[in-house]
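Sequence and predicted structure below; questions after.
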Amino acid sequence: MQFIDAADIARFAVDALEHDMYGVYNVVGPRDPITLSDLLTDCQTVAARRGMPQATPVWTDEQFLLDNGLTPWLDMPFWLPEKRWQGVLQISNTKAVRAGLQHRPSADTIAAVLDWAITTDKRTIAGLSSDREAKLLRNSSVRLEPGL
């Protein structure tokens, strides 16, 4: 999977302008491959450092999610179950890295997103509402180990 901090994109764009860099660059991250399970573990670590209650990832069947009307990506960020999307979050960033793209640690990005989430209004922009999540958890046959 891939994600990048907007500040890393901005820094790369400014550097590109200042150094007259031209061309197409896949400005994605992180630098090294990461799984959804790895990202969730990083989220747990950042939250724990801030004294927040521990969240436990819950893994379930993709078919269960589809059968319950979840929309890939919108209801579950980073979830794209269809085979035609398999390569979407696996784009090479080698050219951008060689040109100077730098990635802050994922923990820094997670902390910034957490700060934003704490201070923003609580309406759901993307993802599941708390009520919908609770209903799915009640109805799911879940497992606590990643199936990814």
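It's in.

drop to CA atoms for contacts and neighbour counts, all remaining ones
Noted.

For Leu101, the count of nearby residues, please.
Neighbours of Leu101 under the rule other CA atoms under 10 Å: 23.

In contact with the nearest residue to it once chain neighbours are set aside, which residues?
Of all residues not flanking Leu101 in the chain, Phe12 sits nearest, at 5.6 Å (CA to CA, 6 or more residues apart in numbering). By CA atoms under 8 Å, 6 or more residues apart in numbering, Phe12 lies in contact with 100-102.

Over to Arg143?
So Arg143 contacts 58-60 (CA under 8 Å, 6+ apart).

How much space separates Asp32 from Ile9?
For Asp32, the distance to Ile9 equals 16 Å [CA to CA, to the nearest Å].

out of these two, which sits in the busier spot?
A direct count of neighbours by other CA under 10 Å for Asp32 and Ile9 places Ile9 higher, at 17 against 8.

Put this next to the first one:
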Amino acid sequence: MPGAPDNASWGDYLDACVAATAGRAELVYIDDQIFLDHDVEPWTELPLWLPPGPQSAAAWATSCAKALAAGLHCRPVTDSIRDTAAWLFAPGGEREAFEDYRHFGASTPFLSPEKEQAILTAHAAKQPQTQ
């Protein structure tokens, strides 16, 4: 994850999102190939996901070394997530945050529940069976 070294891993980020929202999400790490097999639209159907390859590698190869050398101080990711969740769940927060997306209507470019279930089913089928 771009930012100050050791600020957070993707796992830390996602765990903090679940905690800050009092969510009940069960985080499941899915192999990229399953997303590709199910024609997941990068970045829109699955935010912050790009298929592996040289073109997408640059998206995650950013460096903040110059900003840190110039005095940038990064707050902990968990603090940002906590404060963002508090804003989002405050009266009017969700409306303000997502107002620009309301025009998508029925064609909102996020994973449908059916597609998500198909991906999870495919993932489960690839897992070793325990006895």
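All right, it came through fine. Owing to the predicted nature of the structure, the values given are computational and were not obtained by experimental measurement.

residue boundaries of the helices in structure 2?
For structure 2, applying DSSP state H gives helices covering 10-20, 32-37, 54-57, 65-69, 77-89, 93-98, 113-126.

Any buried residues in the longest one, and which?
In this case it means helix 113-126 of structure 2. 115-116, 119-120, 122-123 (16 or more other CA atoms under 10 Å).

From Asp42 of structure 1, how far out is Leu128 of structure 1?
According to CA to CA, Leu128 of structure 1 and Asp42 of structure 1 sit 21 Å apart.

ok, now Val97 of structure 1?
In terms of CA to CA, Val97 of structure 1 sits 23 Å off from Asp42 of structure 1.

about what we covered before: what about the residue nearest to Leu101 of structure 1, is that helix, strand or coil?
helix (DSSP: H, G, I helix; E, B strand; the rest coil).

swap in Ile9 of structure 1?
helix.

related to what we said a few turns ago, how about the helices of structure 2 in TSV, adding distance to Pro2 of structure 2?
Putting the helices of structure 2 into TSV (distance: least, CA to CA, whole Å) gives the following:
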stretch	distance to Pro2 of structure 2
helix 10-20	10
helix 32-37	20
helix 54-57	12
helix 65-69	11
helix 77-89	11
helix 93-98	23
helix 113-126	27
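
now Trp10 of structure 2, nearest residue through space, not along the chain?
That would be Met1: by CA to CA, 6+ apart, it lies 6.3 Å from Trp10 of structure 2.

tell me the contacts of the one you found?
Applying CA under 8 Å, 6+ apart to Met1 of structure 2 gives the contacts 8-10, 60.

at 10 Å instead, please
7-11, 13, 59-62 (CA atoms under 10 Å, 6 or more residues apart in numbering).

With Ala22 of structure 2 instead?
Contact analysis of Ala22 of structure 2 by CA under 10 Å, 6+ apart lists 16, 85.

Quick check: it vs Thr44 of structure 2, distance?
Ala22 of structure 2 sits 24 Å away from Thr44 of structure 2, going by CA to CA.

now swap in Glu94 of structure 2 and tell me
19 Å.
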